[in-house]
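**Student:** below is the structure, and that's it, no one-letter string:
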């Protein structure tokens, strides 16, 4: 009995790379150790189906119940825009320098024929913060929400009593109101003006030069799946991988004035700890990655040290998913910690591992076998006594 107690004490003092299945389960039930409140859920066909139905907020969700007050075709003007106004007049022109000479000739009695028409280009006219445009002889005009044709008609109506048959042309020389900001991992971060052609989100990314490909390690390939598009519209935010937008036309939504598009390079990785061939952080390298593929990339469980019954995946899961599982969720946090357990001694679970999809920043832990410490202890004893046995044998 004394020898057994000594053996157990010796085993418990040996170093280890991580907990066993029993230790993980015990720590989950101990409030002092489980300070983050995680639960352990077995990977089942129902769980895989439920997780497969979870989808992040789509970009087209920002269109639902978020219709602009004024529907436009990207040809209206607003505060910050700069307009170029051209005025064509017949006879004595208000805006032409020749009008003063013609007036003087009329006073002196000189017989001077008026020019059939005169074109005048006004200096660039900015629209102020209140949406007003100040036009000489026409006064202050509130133009926010008007098209360029409507602005021209308004100016023309005000000049009719002061000029002979005026004709007005208006164009936008600097378009601020109908523009979106594109920034982040694009080649030319800038303000992109929208046109009546109705640009979509992929269009404005392309106009900003497309994704910026940083020179990186060849072992870390840069794919469109690693670029995330973040759209901010009227205080609401949605994110989606660039590849998903490219593959799903419904997500290539129309841009609205004032949208902000951020492109971010976020290489997806997962981490492996415990009794595997490699304790490492690994890049996805492919558009999608299953749990089976992730485990196989690091060599899988090591026969001499691992417990295939206890392969864990640690994740911060969306709280809506946890509520559907019937797990308690505290507060209004968007995510909560959860641990998924896969029993690799059950052949049926290999099919589940092929359908369980990995996510960015997932952590896989392969538990140590409970008998691992005994093997370590006997290995240590053998190392200590082996030289003595060898010396005794040589002495004979």
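**Tutor:** Yep, that arrived. Just so we're clear, the structure is a prediction, and the values are computed from it rather than from any experiment.
**Student:** contacts and neighbour counts: CA atoms only from here.
**Tutor:** OK.
**Student:** how about residues contacting the helix or strand harbouring residue 296?
**Tutor:** Taking DSSP states H and E as the definition, residue 296 sits inside helix 291-297. Contact with helix 291-297 is made by 301, 350, 353-358, as judged by C-alpha atoms under 8 Å, 6 or more residues apart in numbering.
**Student:** mind running it again at 7 Å?
**Tutor:** 353-354, 356-358 (C-alpha atoms under 7 Å, 6 or more residues apart in numbering).
**Student:** cool, and stretch 386-396?
**Tutor:** Counting by C-alpha under 7 Å, 6+ apart, no residue outside stretch 386-396 touches it.
**Student:** which parts of that stretch are buried?
**Tutor:** For stretch 386-396, the buried set under the neighbour-count rule, 16 or more other C-alpha atoms under 10 Å, is empty.
**Student:** on that earlier part again, now the element after the helix holding residue 296, going C-ward?
**Tutor:** Using DSSP H and E, the first helix or strand after helix 291-297 is strand 306-318.
**Student:** packing partners of that next one?
**Tutor:** strand 335-342, strand 362-368 (3 or more C-alpha pairs under 7 Å, 6 or more residues apart in numbering; DSSP states H and E).
**Student:** for the first one, packing partners?
**Tutor:** If I follow you right, that is strand 335-342. Against strand 335-342 (3+ C-alpha pairs under 7 Å, 6+ apart) you get strand 39-42, strand 306-318.
**Student:** so which of these is the most surrounded?
**Tutor:** Mean neighbours per residue, mean count of other C-alpha atoms under 10 Å, is largest over the helices and strands packed on strand 335-342 for strand 306-318, with a mean of 20.
**Student:** ok, back up a step: could you dump the helices and strands packed on strand 335-342 to CSV with distance to residue 340?
**Tutor:** Shown next, in CSV, are those (distance: least, C-alpha to C-alpha, whole Å):
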stretch, distance to residue 340
strand 39-42, 5
strand 306-318, 5
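**Student:** where exactly do the helices run in the chain?
**Tutor:** 2-12, 21-29, 45-52, 98-108, 148-159, 201-207, 242-247, 291-297, 319-324, 348-353, 372-395 (DSSP state H).
**Student:** burial count for the closest residue to residue 253 other than its chain neighbours?
**Tutor:** Of all residues not flanking residue 253 in the chain, residue 200 sits nearest, at 5.4 Å (C-alpha to C-alpha, 6 or more residues apart in numbering). Residue 200 has 15 neighbouring residues, counting by other C-alpha atoms under 10 Å.
**Student:** same check on residue 346?
**Tutor:** So residue 346, with other C-alpha under 10 Å, has 11 neighbours.
**Student:** A further structure is provided below for comparison with the first:
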């Protein structure tokens, strides 16, 4: 019976391959994966995360000034005439207000008695002088005030995980990316995993939301027509083996360590997990693979299996420093005791029917 149970142990159910089976697939044993024990050097060499950011075309762009009038802007005009019965004021007063005068697509506005005047490209003061010059020929000593009411000609669109999606004008208080996001109600996902994409013509850039505030150069000046998309980080990893949960798991932070990845799925299972056998399967960048293995001849993505042993000296610190990347597979092997327990269960299960027969006979 003992011999039969021992033989049956070879086919016992298990959550996945054990350490011996994984190591059998190493390049050293004829397999196609490099198996590497993680230490401080390896953790540092693999700490490579694709960076997000804006190109110089974005970061070098100066802020728009509210003084520059553009097609689509809405202006407010007030005209005073130095006569009792003027061209515009009539007999009721000497001031006339022209509200919500919109600059047309060609950049012009129409002012009674002054005609069609170019507004786009001028400051409110320059436009005031142009209108005054035209009216001076019609009425003595006219006084003109020009106000820029809204920047409808310079707008951006915000979509995705923001408080209020829509089209917003670039105004004095919303010239930068952070201020425009605030205008739209901020982000509605966890800030530490929020990503902001800005599309400007044929160019685009993506940054982490929190980096906008920690790195002022990323708080770029906006341009009319910019499209801003806010979305949650889409990175994920797969957790398998003797862990609390086996699933595809989204990242909960910008930088996710091996310890955090295991903790996210419920941690190690005390009665089943082997703390000496935490494996991270990854298609590694060739440059990183060469660096880790001390080689220079590898090209193309390399199959790498990183082994973490929490019981080693500083093993917990190494696991804290080892960074998980998108599409990694984190696998925790079962402890040898677990397989032994299954074998005992099989033996006990084999004995039980015989005991039952004896009981019935009595």
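**Tutor:** Arrived safely. All values derive from a computational prediction rather than experimental measurement.
**Student:** coming back round to it: out of the helices and strands packed on strand 306-318 of the first structure, which gets nearest to residue 65 of the first structure?
**Tutor:** strand 335-342 (25.3 Å; C-alpha to C-alpha).
**Student:** please indicate which of the contacts of helix 291-297 of the first structure are buried?
**Tutor:** 353, 356-358.
**Student:** before we move on, back to that, Serialize the helices of the first structure to CSV and add fields for distance to residue 168 of the first structure.
**Tutor:** Below are the helices of the first structure laid out as CSV (distance: least, C-alpha to C-alpha, whole Å):
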stretch, distance to residue 168 of the first structure
helix 2-12, 91
helix 21-29, 76
helix 45-52, 59
helix 98-108, 18
helix 148-159, 5
helix 201-207, 32
helix 242-247, 43
helix 291-297, 67
helix 319-324, 58
helix 348-353, 70
helix 372-395, 89
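**Student:** between the ones you listed, which one is closest to residue 90 of the first structure.
**Tutor:** helix 98-108 (10.6 Å).
**Student:** buried sites along that closest one?
**Tutor:** 99, 102.
**Student:** equivalent analysis for stretch 299-307 of the first structure, please.
**Tutor:** So, applying 16+ other C-alpha under 10 Å, buried residues of stretch 299-307 of the first structure: 300-302, 305-307.
**Student:** residues contacting it, please?
**Tutor:** By C-alpha under 7 Å, 6+ apart, stretch 299-307 of the first structure touches 275-278, 308, 366-369, 372.
**Student:** do the same with stretch 247-262 of the first structure
**Tutor:** 58-60, 177-184, 198-202, 229-233, 245.
**Student:** which among those end up buried?
**Tutor:** 58-59, 177-184, 199, 201-202, 229-233, 245.
**Student:** just the ones of those residues in strands?
**Tutor:** Per DSSP state E, strands hold the following members of those: 179-184, 229-233.
**Student:** what residues does stretch 135-143 of the first structure touch?
**Tutor:** With C-alpha under 7 Å, 6+ apart, stretch 135-143 of the first structure has contacts from 77-78, 131-134, 151, 155, 158-159.
**Student:** looking at it, residue 326 of the second structure is touching residue 235, isn't it?
**Tutor:** Yes - counting by C-alpha atoms under 7 Å, residue 326 of the second structure does reach residue 235; the two are 5.1 Å apart.
**Student:** quick one on the thing from earlier: could you dump the contacts of helix 291-297 of the first structure into TSV with distance to residue 124 of the first structure added?
**Tutor:** Listed next are these as TSV, based on distance: C-alpha to C-alpha, whole Å:
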residue	distance to residue 124 of the first structure
353	65
354	63
356	60
357	57
358	56
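**Student:** of those residues, closest to residue 97 of the first structure?
**Tutor:** For the contacts of helix 291-297 of the first structure, the nearest to residue 97 of the first structure is residue 358 (73.4 Å; C-alpha to C-alpha).
**Student:** mind checking how far the closest one is from residue 195 of the first structure?
**Tutor:** According to C-alpha to C-alpha, to the nearest Å, residue 358 of the first structure and residue 195 of the first structure sit 40 Å apart.
**Student:** what of residue 232 of the first structure?
**Tutor:** Taken as C-alpha to C-alpha, the span from residue 232 of the first structure to residue 195 of the first structure is 20 Å.
**Student:** ok, residue 392 of the first structure next?
**Tutor:** For residue 392 of the first structure relative to residue 195 of the first structure (C-alpha to C-alpha), the value is 93 Å.
**Student:** again with residue 324 of the first structure
**Tutor:** Taking C-alpha to C-alpha, one finds residue 324 of the first structure at 45 Å from residue 195 of the first structure.
**Student:** compare those two (neighbour count), which wins?
**Tutor:** Relative neighbour count places residue 195 above the other of residue 324 of the first structure and residue 195, with 14 against 10, counting by other C-alpha under 10 Å.
**Student:** what residues does the more buried one make contact with?
**Tutor:** Applying C-alpha under 7 Å, 6+ apart, the residues contacting residue 195 of the first structure are 74-75.
**Student:** what's the average distance of the helix holding residue 296 of the first structure to the second structure?
**Tutor:** Taken against the second structure, helix 291-297 of the first structure registers an average deviation of 3.9 Å after superposition, with mean C-alpha distance after the TM-score superposition for the first structure.
**Student:** which parts of that helix are buried?
**Tutor:** 291-295.
**Student:** pipe those residues into CSV and attach distance to residue 15 of the first structure per row.
**Tutor:** Shown next, in CSV, are those (distance: C-alpha to C-alpha, whole Å):
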residue, distance to residue 15 of the first structure
291, 29
292, 29
293, 30
294, 27
295, 24
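**Student:** now the end-to-end length of stretch 56-65 of the second structure.
**Tutor:** 20 Å.
**Student:** ok so, going back, quick check: the farthest pair among the contacts of stretch 299-307 of the first structure?
**Tutor:** Checking the contacts of stretch 299-307 of the first structure with C-alpha to C-alpha, the most distant pair is 278 and 372, at 17.7 Å.
**Student:** alright, I will stop here.
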